[in-house]
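Student: sequence unknown, structure follows:
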């Protein structure tokens, strides 16, 4: 079907090409147009342009907003945790045991030092330093080529924290015993 149409157009091309607009067509179109010319987008004095200061202020605000947004994103996003059991299941068990033991000891220490908050602050300062070291090790664990070694260092840190807490508890108990002993002696006199 399309072949026949093409053949027909080729055969009758001259008859199709004889239709051209008359010479007076454009003159008649111009006569029908309005006499006044209307500008489509004239430049007026009221058009406002942006000054360099305004553009810089907007750019600075955009940078600040993006910076704050990125900071919040980094703060709220947590790095993917490493499964300690996949590195060494035994160390993972020890880590859980020591962390729960440390929490128990810290609660006990807090209870025993309620009467002397300054002593608690002094004792907890040491533990805070060790916790900071532990957190750094935990952060380094993700990027370390020898994860088992870092995990051992983390466990050792927890062991030392436990030992320090035990010593602090013993000191407080001895202090309280001496205090109670002095109270009993003053009552006996």
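Tutor: Happy to help now that I have it. Please read these numbers as outputs of a predicted model, since none were measured by experiment.

Student: Every contact and neighbour count from this point should use C-alpha atoms.
Tutor: Will do.

Student: biggest helix in this structure, by residue count?
Tutor: When the chain is parsed with DSSP state H, its longest helix is helix 147-188.

Student: Could you give the separation of it from the chain centroid?
Tutor: Averaging C-alpha positions (CA atoms, centre = their mean, to the nearest Å) puts helix 147-188 38 Å from its chain's average.

Student: what residue is smack in the middle of the chain?
Tutor: residue 74 (1.8 Å; CA atoms, centre = their mean).

Student: A further structure is provided below for comparison with the first:
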């Protein structure tokens, strides 16, 4: 089976070997002149709009857009480093002082959820029961978050959101403790059955 790189190598080899033959077919120097005479001057469609910039100097609009984008990305990078915006940027932009706290709770909740999924992989009914309670808390959190930008008392709403995240974390910790006790009980039950036999 031929590789795509084989075709490329063969084409490059062919061009290299027959370069002199290709060079003999170059257009004459006056060809562009004859084309212009026949069609007239071509309309200039690729105009570059320039912005006035401090007097006589001009700035291409693409450069200006690049500068604006670079400044914006720098600001987001600063927010991320300063406040930990990566997990919940909507909340961080409204109240950046709490962004790090929201980020820490979100990371801990994600970690505990993953552990819960891992421990309940052999018992999907138990996971469904556990995740139902957690999903209700998560829906309440999302409702609070959607109300945040238009809330008259954002501080109270933020405290409610933090309390919700704490409840989610506490619930996950309790569920993981229950799962660990179930696993320990199963191990001791298996050990007792093996010693009786």
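Tutor: Yes, it's here. Every value quoted in this text rests on a predicted model; they were computed, and no experiment measured them.

Student: Put one on top of the other, what's the TM-score?
Tutor: Once superposed, the chains reach a TM-score of 0.55 (TM-score structural alignment, normalised by the length of structure 1), with 108 aligned residues with a CA RMSD of 1.4 Å.

Student: thinking again about what came up before, going by the alignment, the residue nearest to the centre of structure 1 corresponds to which residue in structure 2?
Tutor: Taking TM-score structural alignment, residue 74 of structure 1 has no aligned residue in structure 2.

Student: Within the helices and strands, which one has residue 74 of structure 1?
Tutor: helix 52-76 (DSSP states H and E).

Student: Which residue numbers in structure 2 does the longest helix of structure 1 align to?
Tutor: Mapping helix 147-188 of structure 1 onto structure 2 (TM-score structural alignment) gives residues 154-195.

Student: Give me the mean deviation of the matching stretch from structure 1.
Tutor: With the two structures superposed, stretch 154-195 of structure 2 lies on average 0.5 Å from its match in structure 1, counting by mean CA distance after the TM-score superposition for structure 1.

Student: quick one on the thing from earlier: let me see the contact set for the residue nearest to the centre of structure 1.
Tutor: For residue 74 of structure 1, no contacting residues are found, by CA atoms under 8 Å, 6 or more residues apart in numbering.

Student: Could you measure from it over to residue 103 of structure 1?
Tutor: Residue 74 of structure 1 is 28 Å from residue 103 of structure 1, where distance means CA to CA, to the nearest Å.

Student: quick revisit: what is the longest helix of structure 1 packed up against?
Tutor: Where contact means 3 or more CA pairs under 8 Å, 6 or more residues apart in numbering; DSSP states H and E, helix 147-188 of structure 1 is packed against helix 84-87, helix 89-112, helix 117-141.

Student: Neighbours of the aligned residue in structure 1 for residue 142 of structure 2, how many?
Tutor: Using TM-score structural alignment, the partner of residue 142 of structure 2 in structure 1 is residue 135. Counted with other CA atoms under 10 Å, the neighbours of residue 135 of structure 1 add up to 13.

Student: Check the one 4 residues further on too.
Tutor: For residue 139 of structure 1, the neighbour count with other CA under 10 Å is 15.

Student: Would you reformat the helices and strands packed on helix 147-188 of structure 1 as CSV and include distance to residue 184 of structure 1?
Tutor: Formatted as CSV, these follow (distance: least, CA to CA, whole Å):
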stretch, distance to residue 184 of structure 1
helix 84-87, 52
helix 89-112, 20
helix 117-141, 23
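
Student: Show me the one of those that comes nearest residue 178 of structure 1.
Tutor: helix 89-112 (14.3 Å; CA to CA).

Student: got the angle for the closest one vs helix 117-141?
Tutor: In terms of direction (axes from the mean of the first three to the mean of the last three CA atoms, to 10 degrees), helix 89-112 of structure 1 departs from helix 117-141 by 160 degrees.
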